[in-house]
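A.B. asks: Below are the sequence and a predicted model for it; my questions follow.
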Amino acid sequence: MTYTFSINDAQSGFWKGTLKLAGPDGQSVTAPFEYTKSDSSTAVTCGGGFSGGDVYNLYCGVTLTLPAGSAAGNWRVATITVFDNAGALATFRNPQSQSVTVTSNATLSASGFTISPNPVNNWREDVLGTLTMSVAGAKKGVSAIYVDFDMGGCRQWGSATTVNADGTISIPVRTFSNTQGCTVTGVAVVDGAANVAVYGALYNAPDPGLAIQRVPNTTPPVVTAATLNPSSIPFSELSQTWVQLVIQADILTAPINGYSLYIYDAAGNVVSQSVGGTGQAADGSITLYPYLPWWGGMGPGEYTVGFQLTDAGGLSSYYGMPDFPQSQPIPSGPLVLTITDDSTAAA
């Protein structure tokens, strides 16, 4: 535990001191600290590498370690004793500070930690699940459970606890969409008599062994059909026509969220390319609008449309792209866009 405080001595300045932490059964821990000035810079420190101010007005941080086997219960700062550079002594008893609750998980304990569902399919939306455990030794029932995760993508969702038919206790946890996974770093169980049991690295306590995994994404987008509307445009109307491309794709683990579109001429040259983000509708369809460079490079003739689709997991599929070896044929047939020559010759 680290305690921070300021020391003021306007005359001779601060020299050294001790901080004493008192616990149950007469146990205590004391840590020394002192003013230190660097020989190579103007930096000053006071306990544990903390720094700030100068010898007359100093900011200190003192770290104490409770040894294994320390008594469970409430520990508090009992005294802070300081000396100035003239040797004068001042002792501050019971200074206002936060106390610390120490537990050995002996009176109250928890076990059998599980999270359900796990893995979670949060590719498209948040998933609300439960963290469940068995609690032993609770007096006056369980009053609260607190859970911490290593990432903001998972969170305890409310403070309500549920006692299940088998006697286990559950609390809600939410895994937000697009979160790749989370690990529980701390679980604190408090009973009605204020006894506490803690687990996880956050409390330097036993690991509850809880990690939320995401359902793996292993299959790239699969297209079943694609259509162009209109598929034929008079050249004179090219600048004012929007061509709609509707791609029908399977709804798989990860949603489709990106695309690249290519328009090829009869020789297989790319005459237009467009990229961007997209969304997959509830029926699996993706609606796109190919870019038509009507002012140059796209005259009357037949053109084919190819595309790449990418899902939220980074997997891609390629269809109707003659210049790409991994490309597949479009199941419903090639996408052909015809630009007709509607010009008239002068009489």
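C.D. replies: Thanks, I have the structure now.

A.B. asks: Please make it C-alpha for all contacts and neighbour counts, starting now.
C.D. replies: Noted.

A.B. asks: Tell me how far V142 lies from A205.
C.D. replies: Distance of V142 to A205, given as CA to CA, to the nearest Å: 20 Å.

A.B. asks: So which residue is dead centre in this structure?
C.D. replies: Central residue of the chain (CA atoms, centre = their mean): G153, 3.5 Å from the mean position.

A.B. asks: that older thread, V142 and A205 - which one has more neighbours?
C.D. replies: V142 (22 against 17; other CA atoms under 10 Å).

A.B. asks: One more to weigh against that first structure:
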Amino acid sequence: MSRAASCKGLSAVPATSPGDSSGLWGTVDHPIRAFLADQAAHLAVAPAALYAFWQLTGLLGLVGGFLGNAGARIAWLLFGIGSLAMIWSASPAGGRAAATGLAALMWALASIFALRGLTLRPIVHNHPPQYQFSPALHLHAAIPAPTRAGDDFDDEPDTVLDNAGNTSTYDHLSAAPVHVTSNDVLSADGFTATPNPVNTWHGARTIKVGFRPHGDQGGVTSAVVDTNSVNGCRQTSTAATTAADGTVSVDYDVPRQVFTCHITGLIITDNAGNVALYGSEFGAPETGLTITSAPDTVLPEIDQAMLSPTTIPATEHSTDIRLAVNVSGTTAGVTGYDVYLIDSSGQLIPTVSGGAPLTFSGPLTISFPLPFNVAPGTYTIALRLSDQAYKSSSFGFPNGTPMSGGPVTLTVT
């Protein structure tokens, strides 16, 4: 695999602690990171996503297998086989067998938990045949139109007719009332969502869904807002509030980060029990409301960058090198970073990648050890910052945006 492809890929693999590149765990983890980095260079997917998906698959396989889930155990087996193949492919030739064997032993030990209780002995269940007879009565009814608004209580006898022409009459059924409305008594217009779009990059928000009622008796008491969105939009209270100008609103919660919530239904009820319906959910007039998150318009920016220490021996891999930057602007907040060393020929050497605490402004410090096999020389630091919308800004890369305050360099002796 090309070194440039590996560098590009490893730049987006989640960060590890200084000790993770050596020792038993580093022996099996580093080849996997290198393999995923090389593969990501040929795919339309971020290397961080591949590495995170690999970790998530192992975790779900281990936990689900421990709980006895068959699908999770299959995922655990495929996870182990795939991991061994990646380690064999990306490990140095001289230590390939040892690294793969060590990974196999680790996987086998973890399988004690993931495959707990698994047996190859067939289990035979003998059950006498059971027959279940489930009689059903299908009722077909048509609601006459037009009909006046109101509640259809079961105060009149109901006659049921089966397919053979037999009829039976039932009186005083205990079913809940069916409310019929044509919005002729109570109606509304001027539907709004405020604010919209909603800046939810800092967290979930509560907005107002409003309207102007007409014909309400005793004021509007509640409004139920429905959506077909799976993004987490929801209503925690249907209590309506009437403003001085006569408009009515209810609270509506929208989720953090990116979302789109189309309002498909609105049920308005006044103090007299009159109901008005709106939205495609009821085949009624649309509200025209679609609530969206505010766009990510300002990518991460920095106005300061400092490195400490600036000189380190080529054999020193336990000392933390700290890159301190000051985030000066971003709409969606910084959530991740990738740091590279760039040698005198312009070659990129991946150094560390990972998640950052959500930062909208202020200092951000990134720590990393000196990678192995870095020759003595002077290296330029390059940085990529990512935000919650998975957009990124780069600093210090060749022919790109320069690092704030000039190049940041590391001398390896």
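C.D. replies: Great, that's in hand. Worth saying up front: this structure is predicted, and the values here are computed from it rather than measured.

A.B. asks: Now the TM-score, please.
C.D. replies: After superposition, the two chains reach a TM-score of 0.71 (TM-score structural alignment, normalised by the length of the first structure), with 278 aligned residues with a CA RMSD of 2.7 Å.

A.B. asks: related to what we said a few turns ago, how about the residue nearest to the centre of the first structure, what's its match in the second structure?
C.D. replies: In the second structure, G153 of the first structure lines up with G232, judged by TM-score structural alignment.

A.B. asks: Could you find the closest non-adjacent residue to its match?
C.D. replies: Distances taken as CA to CA, 6 or more residues apart in numbering put P255 closest to G232 of the second structure, at 5.6 Å, once the chain neighbours are dropped.

A.B. asks: repeat for G80 of the second structure
C.D. replies: The shortest distance from G80 of the second structure to any non-neighbouring residue, by CA to CA, 6+ apart, is to W107 (6.4 Å).

A.B. asks: Okay, and the one you found sits in which element?
C.D. replies: Using DSSP states H and E, W107 of the second structure sits in helix 96-114.

A.B. asks: do P290 of the first structure as well
C.D. replies: Assessed by DSSP H and E, P290 of the first structure sits outside every helix and strand.

A.B. asks: And V77 of the first structure, by the same measure?
C.D. replies: Using DSSP H and E, V77 of the first structure maps to strand 73-84.

A.B. asks: Report the aligned residue range of the first structure for the helix or strand hosting L77 of the second structure.
C.D. replies: Element membership for L77 of the second structure (DSSP H and E) is helix 70-90. Using TM-score structural alignment, helix 70-90 of the second structure lines up with nothing in the first structure.

A.B. asks: Go through that helix and flag the buried ones.
C.D. replies: Of the residues in helix 70-90 of the second structure, 72-73, 75-77, 79-80, 83-84, 86-90 count as buried by neighbour count, 16 or more other CA atoms under 10 Å.

A.B. asks: How about stretch 366-382 of the second structure?
C.D. replies: Those would be I366, S367, F368, P369, L370, P371, V374, T378, Y379, T380, I381, A382, for stretch 366-382 of the second structure by 16+ other CA under 10 Å.

A.B. asks: same question, stretch 268-282 of the second structure
C.D. replies: In terms of neighbour count (16+ other CA under 10 Å), stretch 268-282 of the second structure has its buried residues at I268, T269, D270, G273, N274, V275, A276, L277, Y278, G279, E281.

A.B. asks: Just put the residues you listed in JSON lines and tack on distance to A356 of the second structure and secondary structure.
C.D. replies: Output for those, formatted as JSON lines (distance: CA to CA, whole Å; DSSP: H, G, I helix; E, B strand; the rest coil):
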{"residue": "I268", "distance to A356 of the second structure": "45", "secondary structure": "strand"}
{"residue": "T269", "distance to A356 of the second structure": "47", "secondary structure": "strand"}
{"residue": "D270", "distance to A356 of the second structure": "49", "secondary structure": "strand"}
{"residue": "G273", "distance to A356 of the second structure": "52", "secondary structure": "coil"}
{"residue": "N274", "distance to A356 of the second structure": "53", "secondary structure": "coil"}
{"residue": "V275", "distance to A356 of the second structure": "50", "secondary structure": "strand"}
{"residue": "A276", "distance to A356 of the second structure": "48", "secondary structure": "strand"}
{"residue": "L277", "distance to A356 of the second structure": "46", "secondary structure": "strand"}
{"residue": "Y278", "distance to A356 of the second structure": "44", "secondary structure": "strand"}
{"residue": "G279", "distance to A356 of the second structure": "42", "secondary structure": "coil"}
{"residue": "E281", "distance to A356 of the second structure": "42", "secondary structure": "helix"}
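
A.B. asks: and which of these is nearest to T242 of the second structure?
C.D. replies: D270 (11.6 Å; CA to CA).

A.B. asks: The first structure: which residue goes with the closest one?
C.D. replies: Using TM-score structural alignment, D270 of the second structure pairs with D191 in the first structure.

A.B. asks: where's its match relative to S159 of the first structure, distance?
C.D. replies: Using CA to CA, D191 of the first structure is found at 14 Å from S159 of the first structure.
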